[in-house]
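[1] one predicted model, sequence on top.
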Amino acid sequence: MAEPLFDMSATGRPRILILGGTTEARQLAERLASDSRYDAAISLAGRTADPRPQPLPTRIGGFGGAEGLAAFLRERRIALLVDATHPFAARISLNAATAAEMTGTPLFALRRPAWEAGPGDRWTCVDSVAEAVSVLGDAPRRVFLAIGRQEAFHCEKAPQHSYVVRSVDPVMPPLDLPDVTTILASGPFAQADEVDLLERHRINVIVAKNSGGAATYGKIAAARQLGVEVVMVERHRSADVQSVGDCDAALERIHQWLSPVKDRGV
């Protein structure tokens, strides 16, 4: 039998559920794991085959949409929901916002700021991976695909290009392309290593999602250093919820909302 996520016998400690899967979620979990004021747990979607162990009790797998998550929030008497999922996990974020509204559960998002183009960057900004593939053009190019595995299939519509695809887990089913190289790896990725990768594979364009954060920014800095074009898939706002940009701000928000009465001087 799996270990319970929360101490169901405990009283007086508000329960926090983190919807995780990002570096920031793990950082927040590490901080909450050592804070005896709260009873916290983290939930992972289960899209990675072998996720890293988390510092908090962990649930893996979907909830069954917004209604399933709402039922979980009610049954476990969750005092606060933190959406610290990937910036492109739009469906999960929408389900979180809907479930929070259905149950009256306080919610905020921990969302790292998006990258911004600077001097020397050669960005073409698009709204989707499908559009990114289309703007690569008809002439054969050497493409570094750094978007994860779930939408890599869009490249099959442009088989004239040579692709280097990097993801944590293998793309399934394998891409039906004449020239594709797969790299299985997870960040963080240093700029020097990314320069080496781009030069070794003679990459002349990168397709990336604007996920923000430092862990995967190395490829963007490497592209700037080498003058390589980046086709950047921009974010879409999926839910109108309050958000913070880093772990410290998230902790401040938690303390403001959930600190015991005695801590507020009442």
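    Done, it's in.
[2] CA only for contacts and neighbour counts going forward, please
    Noted.
[3] so L69 makes contact with G61?
    No. In this structure, L69 is not within contact of G61 by CA atoms under 8 Å, at 11.3 Å.
[4] neighbour count: those two, which is higher?
    Set L69 next to G61 and count neighbours by other CA atoms under 10 Å: L69 wins out with 21 against 10.
[5] host element of the closest residue to A40 other than its chain neighbours?
    Counting by CA to CA, 6 or more residues apart in numbering, the nearest residue to A40 once its immediate chain neighbours are dropped is I16, at 4.5 Å. Using DSSP states H and E, I16 sits within strand 15-19.
[6] now for that strand, which elements pack on it?
    The contact analysis (3 or more CA pairs under 8 Å, 6 or more residues apart in numbering; DSSP states H and E) places strand 15-19 against helix 23-33, strand 39-44, strand 80-83.
[7] distance from the chain centre to it, please.
    The chain centre lies 16 Å from the centre of strand 15-19; the measure is CA atoms, centre = their mean, to the nearest Å.
[8] list of residues touching that strand?
    Strand 15-19 is contacted by residues 6, 25, 29, 38-44, 77-85 when judged by CA atoms under 8 Å, 6 or more residues apart in numbering.
[9] which among these end up buried?
    Buried by 16 or more other CA atoms under 10 Å: 6, 25, 29, 38-44, 77-85, out of the contacts of strand 15-19.
[10] contact partners for the residue most central in space within the chain?
    The centroid of the chain falls nearest to H86 when counting by CA atoms, centre = their mean (1.8 Å). With contact taken as CA under 8 Å, 6+ apart, H86 is in contact with 20-22, 111, 211.
[11] just those residues now: which is nearest Q160?
    Lowest distance from Q160 to the contacts of H86 (CA to CA) belongs to S211, with 27.2 Å.
[12] ok, the closest one touching A114?
    Yes. S211 lies in contact with A114 (CA under 8 Å); the separation is 6.1 Å.
[13] higher neighbour count, those two?
    The residue with more neighbours, out of S211 and A114, is S211; 22 against 15, by other CA under 10 Å.
[14] and that one, what is it in contact with?
    So S211 contacts 86-88, 112, 114-115, 235 (CA under 8 Å, 6+ apart).
[15] try 10 Å
    Listed by CA atoms under 10 Å, 6 or more residues apart in numbering, the contact set of S211 reads 86-88, 111-115, 147, 217, 232-235.
[16] next: R200.
    Counting by CA under 10 Å, 6+ apart, R200 makes contact with E194.
[17] distance of it relative to D193?
    Going from R200 to D193 by CA to CA, to the nearest Å gives 10 Å.
[18] any idea which helix is longest in this protein?
    Ranked by number of residues, the top helix in the chain under DSSP state H is helix 90-103.
[19] put this next to the first one:
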Amino acid sequence: MRVLILGGTGEARELARIAAGERGFDIVSSLAGRVTHPRLPVGPVRIGGFGGVEGLRTWLRENAIDAVVDATHPFAAQVSAHAAAAAADLGLPALHLRRPEWARCPGDRWTRVPDTVAAAAALATHGERVLLTIGRQGVAAFADCAGHRFVIRSIDAPTGPLPPRYELLLARGPFTFDDELVLMSRHRIDVLVTKNSGGPQTEAKILAARTAGLPVVMIDRPPLPPGAQTVGEVTDALDWLRARARQRVP
């Protein structure tokens, strides 16, 4: 069974590694190419966009794909929508692998917002020094926040407008709890702005903010396409693939 994994996450790499080692699967991974030096999964990798739903549909047909697993970042809403639409058009089984969200715990001081524009507006009621950890995309929403001083952390430098006062930290996680506490203390951070990406890889900043008593402006995930079949763990995605493979055996 030939499977396209839309990846870029640790879960996608783990799924590709395990499935590529199992008999009966031909795995192809696809990365959007938004990170300069991405961590590559096991097996064949395609890098770059498809050209919307039509381009993805054509690629799936020309490459004889039998199933699609969308294991992209929880905030890659457009990719997920395109994957769902293209698979539906071709009658292909499709699965969305999404790690569980972070849940608010005792001691958390969260302000939940739907997007980066709302996150920027929410800063009006918080302190001056902001740790911004939303990746390089979306930073432009904070360009008019002249009353704040930002520490912007991302793997690659953001493009487009930037806040008047900022310091850029180019770094790739995971970061430890101690690392995050030191960073917040050194820069005298008043508030953390982040996305609810979920998972243990970047959770240390949430734990550090809780320990330090800092407020967090938490950007909620965009919704998945209507009717999307979703699992939260790599093991569940593997079970789904195995079940699809068994259905194909005469």
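    Structure's in. What do you need? This one's a predicted model, so the numbers in the text were calculated from it and none came from an experiment.
[20] are any of the contacts of S211 of the first structure buried, and if so which?
    86-88, 111-112, 115, 147, 217, 232-235.
[21] nearest to R166 of the first structure among these?
    I147 (7.8 Å).
[22] how near is the alignment partner in the second structure of R142 of the first structure to A204 of the second structure?
    Residue pairing (TM-score structural alignment): R142 of the first structure is matched to R129 of the second structure. Separation of R129 of the second structure from A204 of the second structure (CA to CA): 19 Å.
[23] more neighbours, these two?
    More neighbours surround R129 than the other of R129 of the second structure and A204, with 21 against 18 (other CA under 10 Å).
[24] wait, what's in contact with the more buried one?
    123, 147-151, 165-166, 184, 187-192.
[25] just the strands in the first structure please.
    All strands of the first structure, identified by DSSP state E, fall at 15-19, 39-44, 58-60, 80-83, 107-110, 123-126, 142-146, 162-167, 180-184, 205-209, 229-233, 243-244.
[26] how close does the shortest one sit to the second structure?
    Going back to what we said before, that points to strand 243-244 of the first structure. Once fitted to the second structure, strand 243-244 of the first structure is off its aligned match by 0.7 Å on average (mean CA distance after the TM-score superposition for the first structure).
[27] equivalent range in the second structure for that strand?
    Counting by TM-score structural alignment, strand 243-244 of the first structure corresponds to 230-231 in the second structure.
[28] re the thing from before, once aligned to the second structure, how far is the strand holding I16 of the first structure on average?
    Aligned to the second structure and superposed, strand 15-19 of the first structure gives a mean residue distance of 0.2 Å (mean CA distance after the TM-score superposition for the first structure).
[29] would you check the span in the second structure matched by that strand?
    Going by TM-score structural alignment, strand 15-19 of the first structure sits over residues 2-6 in the second structure.
[30] same thing with stretch 43-60 of the first structure?
    Stretch 43-60 of the first structure lines up with residues 30-47 of the second structure when matched by TM-score structural alignment.
[31] got the buried residues for that stretch?
    Buried, per 16+ other CA under 10 Å, within stretch 30-47 of the second structure: 30-32, 40-42, 45.
[32] what does stretch 127-137 of the first structure give?
    Quick answer for stretch 127-137 of the first structure (16+ other CA under 10 Å): 128-130, 132-133, 136.
[33] now do it: distance from first to last residue.
    16 Å.
[34] ok, back up a step: now distance to Q256 of the first structure too, for the strands of the first structure, in CSV please.
    Below are those laid out as CSV (distance: least, CA to CA, whole Å):
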stretch, distance to Q256 of the first structure
strand 15-19, 14
strand 39-44, 16
strand 58-60, 25
strand 80-83, 12
strand 107-110, 12
strand 123-126, 37
strand 142-146, 38
strand 162-167, 38
strand 180-184, 41
strand 205-209, 33
strand 229-233, 35
strand 243-244, 13
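[35] ok, now how distant is L28 of the first structure from P55 of the first structure?
    For L28 of the first structure, the distance to P55 of the first structure equals 10 Å [CA to CA].
[36] mutual contacts of these two, please.
    Common contact partners of L28 of the first structure and P55 (CA under 10 Å, 6+ apart): I42.
[37] what sits against A96 of the first structure?
    19, 65-67, 69-70, 81-83, 90, 102, 105, 107-109, 239, 241.
[38] could you rerun that using 7 Å?
    Contacts of A96 of the first structure were listed using CA atoms under 7 Å, 6 or more residues apart in numbering, and they are A66.
[39] so W102 of the second structure makes contact with G198?
    Yes. If you go by CA atoms under 7 Å, W102 of the second structure and G198 touch, sitting 4.8 Å apart.
[40] run a quick neighbour tally on the aligned partner of R210 of the second structure in the first structure.
    Using TM-score structural alignment, the partner of R210 of the second structure in the first structure is R224. Neighbours of R224 of the first structure under the rule other CA under 10 Å: 20.
[41] show me what contacts R224 of the first structure?
    By CA under 7 Å, 6+ apart, the contact set of R224 of the first structure is 120-121.
[42] tell me where the stretch 101-250 of the first structure has helices.
    In the stretch 101-250 of the first structure, the segments counted as helices under DSSP state H, counting those that start in this stretch are 129-134, 191-200, 218-226, 247-258.
[43] check the mean deviation of the last one from the second structure.
    Same thing as helix 247-258 of the first structure. Helix 247-258 of the first structure sits 0.7 Å off on average (mean CA distance after the TM-score superposition for the first structure).
[44] buried stuff in that helix?
    Buried residues in helix 247-258 of the first structure, counting neighbours by 16+ other CA under 10 Å, are found at 247, 250, 254, 258.
[45] then stretch 185-193 of the first structure?
    The neighbour-count check on stretch 185-193 of the first structure (16+ other CA under 10 Å) flags 190-191 as buried.
[46] how far away is the closest residue to F25 of the second structure other than its chain neighbours from A84 of the second structure?
    Excluding its sequence neighbours, the residue lying closest to F25 of the second structure (CA to CA, 6+ apart) is M1, at 5.0 Å. The spacing between M1 of the second structure and A84 of the second structure, counted by CA to CA, is 19 Å.
[47] which of those two has more residues huddled nearby?
    Applying other CA under 10 Å to M1 of the second structure and A84 shows that A84 carries more neighbours, namely 26 against 18.
[48] corresponding residue for the more buried one in the first structure?
    Counting by TM-score structural alignment, A84 of the second structure lines up with A97 in the first structure.
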